[in-house]
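> Predicted model, plus sequence, below.
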Amino acid sequence: MALVAVAGLAFASASPSFAQGKGPAEVSVDELMKPTDLPDLAIGPKDAKVTIVEYASMTCPHCAHFSTEVFEPIKKKYIDTGKVRFIYREFPLDNLAAAVSMLARCAGNDKVFPLIETFYEKQADWAFANGSPVPKLFDIAKQAGFTQESFDKCLTDQKLLDQITAQRSRASDTFGVNATPTFFINGKRLQEAPSVEAFDKVLEPLLAAK
């Protein structure tokens, strides 16, 4: 098994930590929500009053912390109740993150978000352990229905890799994303570390506004 599709991929450096200060405080919502060749991974109603867009890397520890510790309370309070739409966009900081993003996309439909969450939950097992991460990634992918054939096919999908790479470039060039995770809430960048309290402070006034 080999990460054939990402073997030669190189990304400009970006900091795998909470993004603050360098990028614009606000971006155009129309531009942010403009459709691209890569369909958005989204949950929550399209007509929600508030939309959160997250740019994240699968190898980013801060992104994993958000996924495992912060996201579920926000989901229960705001997304499941129809108040907020959440969009997850890949911003891979390295080749391995790109490969894992590809696997999540290849899972398809209702398996995408659960697989993203599982990869984050087990990040320490595959992202920072000794030896090749591929067997560990395959073990996780099998739980989402992957076979050896579909696993290898996904990782050699050059079109998907190009789409994810283009999304990362657009986020950096157009919206000033320079670290992960970066959150935009109705176009405004979250300026604090992504805690439940930080989201409450921004979301509550937006939802209360007439």
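On my side now, so go ahead.
> use CA for all of it now, contacts and neighbours both
OK.
> residue boundaries of the helices in this protein?
29-32, 61-65, 71-74, 95-107, 112-121, 123-126, 134-142, 148-155, 158-175, 196-208 (DSSP state H).
> among those helices, which is the most enclosed?
helix 95-107 (a mean of 23; mean count of other CA atoms under 10 Å).
> what does that helix rub up against?
For helix 95-107, contacts defined as CA atoms under 8 Å, 6 or more residues apart in numbering pick out 3, 5-7, 9-11, 57-59, 90, 92, 111-113, 115-116, 119, 127, 137, 141, 144-146, 151, 154-155, 160-161, 164.
> likewise stretch 170-179?
Stretch 170-179 is contacted by residues 14-19, 22-24, 27, 32, 55, 91 when judged by CA under 8 Å, 6+ apart.
> Can you tell me which of those residues lies closest to V70?
F18 (13.9 Å; CA to CA).
> Pretty sure that closest one sits against F183.
No. F18 lies out of contact with F183 (CA atoms under 8 Å); the separation is 9.6 Å.
> And the helices of the chain: which comes nearest K188?
Taking the helices of the chain one by one with CA to CA, helix 29-32 is closest: 8.6 Å.
> Distance from the closest one to the middle of the chain?
18 Å (CA atoms, centre = their mean, to the nearest Å).
> take a look at this one as well, against the first:
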Amino acid sequence: MPNKPKKSRNIAIGAGVAVAAVLLGVASYTATKPAESSNGGTVKEEAAGAAPSTESQAGVYPELEKLARRDAEDPLAQGRADAPVVMVEYADFKCGFCGKFARDTEPGLVKKYVEDGTLRIEWRNFPIFGEDSERAARAAWAAGRQGRFWQFHEAAYADGSKEKGFGDDRLKELAEDAGVKDVGRFVTDAGSDAAKSAVKKDQEEAYGLGAAATPSFVINGRPISGAQPDQVFHQAIESAAKSAKPAGKKGGGSE
């Protein structure tokens, strides 16, 4: 599990968020802490293998709902800007369990909930595994500048992709696989101050919530940590949809 973030990286999110931030931090730790194995050793119960944390499922925190940006022009989001449910996803392209979620769970959520207008997914870059993670995050943002973020996301999370690393040449290959038309512009955008600033903004938002592992999620104010079983997400989305208040429109449509 990556080291816990320094206090200096924390940001103030607002009154009433402290308890939820602690819960998300605890859930992140619970999802990745070492546990005793059946033969007396220890095993790493990483996000996909851990049972849903009681803390992460315990409640909904209205202040966390404000994390949803609902910007219809956001290329790192998919689904209606006025969807009743928003899932904010904090993830790293080097994270194996983020990849598992992207391949095994997210497509089903898109088909079942995004396509019928119930769910909006908003991606936040949360690179925590070093320079390769940082490069991939900036590259994903740059692909988004040409409307190809989700295609880049799919290519970067393809089975076996992260093992090839995210060096400059590899990122250009991924951009081409994603259908980015102007690779020269993509390279320039990925190395820009704007890319660094955008990634830092997302990263600091996650650190401010107390997230200590990837993937981490907030679904209409409900924190969930780890690539949990599909049913965990289905239940959270359906529960949120039932209790959702109508969202103010900021321009409709999905990316």
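Looks like it came in fine. Computed from a prediction, not measured in an experiment: that's the story for all the values here.
> Show me what S172 of the first structure lines up with in the second structure.
Residue pairing (TM-score structural alignment): S172 of the first structure is matched to Y207 of the second structure.
> Can you tell me how far its match is from R80 of the second structure?
Separation of Y207 of the second structure from R80 of the second structure (CA to CA, to the nearest Å): 27 Å.
> Tell me how many other residues surround the residue nearest to R85 of the first structure when sequence neighbours are not counted.
Excluding the flanking residues, the one nearest R85 of the first structure by CA to CA, 6 or more residues apart in numbering is G44, at 4.2 Å. Here the number of neighbours of G44 of the first structure (other CA atoms under 10 Å) works out to 19.
> Touching, G44 of the first structure and D80? I think so.
Yes. With contact defined as CA under 8 Å, G44 of the first structure counts as touching D80 (6.8 Å).
> OK, contacts around the residue nearest to R85 of the first structure?
G44 of the first structure touches 79-80, 82-86, counting by CA under 8 Å, 6+ apart.
> Swap in 10 Å and give it another go.
If a contact means CA atoms under 10 Å, 6 or more residues apart in numbering, then G44 of the first structure has 50-51, 75, 78-87 as its contacts.
> just I128 of the second structure next, same as before
Counting by CA under 10 Å, 6+ apart, I128 of the second structure makes contact with 1-3, 5, 91-95, 134, 203, 212-214.
> let's go with 7 Å and repeat that
D92 (CA atoms under 7 Å, 6 or more residues apart in numbering).
> residue in the second structure matching the residue nearest to R85 of the first structure?
Under the alignment (TM-score structural alignment), G44 of the first structure maps onto G79 of the second structure.
> E72 of the first structure too?
Mapped onto the second structure by TM-score structural alignment, E72 of the first structure lines up with P107.
> A97 of the first structure too?
With TM-score structural alignment as the matching criterion, the partner of A97 of the first structure in the second structure is S133.
> F126 of the second structure versus its match, what's the distance?
As judged by CA to CA, S133 of the second structure and F126 of the second structure stand 8 Å apart.
> Residues that sit against both of those two, list them.
Common neighbours of S133 of the second structure and F126, using CA under 7 Å, 6+ apart, are D92.
> show me the contacts for F184 of the first structure.
Contacts for F184 of the first structure (CA under 7 Å, 6+ apart) come out as 52-54, 190.
> let's see it at 6 Å
52-53, 190 (CA atoms under 6 Å, 6 or more residues apart in numbering).
> What's the match for it in the second structure?
Under TM-score structural alignment, F184 of the first structure pairs with V218 in the second structure.
> P114 of the first structure -> the second structure?
Using TM-score structural alignment, the partner of P114 of the first structure in the second structure is Q151.
> Tell me how far that match lies from D169 of the second structure.
Relative to D169 of the second structure, Q151 of the second structure is positioned 18 Å away (CA to CA).
> now L119 of the second structure
35 Å.
> For A190 of the second structure, which residues are in contact?
Counting by CA under 6 Å, 6+ apart, A190 of the second structure has contacts 138-139, 142.
> Including distance to A244 of the second structure, could these go into TSV?
Shown next, in TSV, are the contacts of A190 of the second structure (distance: CA to CA, whole Å):
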residue	distance to A244 of the second structure
R138	33
A139	34
A142	33
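> Return the closest of these with respect to E36 of the second structure.
Nearest member of the contacts of A190 of the second structure to E36 of the second structure, counting by CA to CA, is R138, at 37.9 Å.
> out of the contacts of stretch 170-179 of the first structure, which are buried?
Applying 16 or more other CA atoms under 10 Å to the contacts of stretch 170-179 of the first structure, the neighbour count classes 14, 16-19, 23, 27, 32, 55, 91 as buried.
> Next, format these as TSV and append distance to F199 of the first structure.
Below are these laid out as TSV (distance: CA to CA, whole Å):
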residue	distance to F199 of the first structure
A14	24
P16	20
S17	17
F18	14
A19	15
G23	19
V27	18
L32	19
Y55	16
F91	21
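> if you look at these, which of them are in strands?
If you go by DSSP state E, those have Y55 in strands.
> which one of the buried ones among the contacts of stretch 170-179 of the first structure is nearest A198 of the first structure?
Nearest to A198 of the first structure among those, with distances taken as CA to CA, is F18, at 12.9 Å.
> For that closest one, give me its contacts.
By CA under 6 Å, 6+ apart, the neighbours of F18 of the first structure are 180-181.
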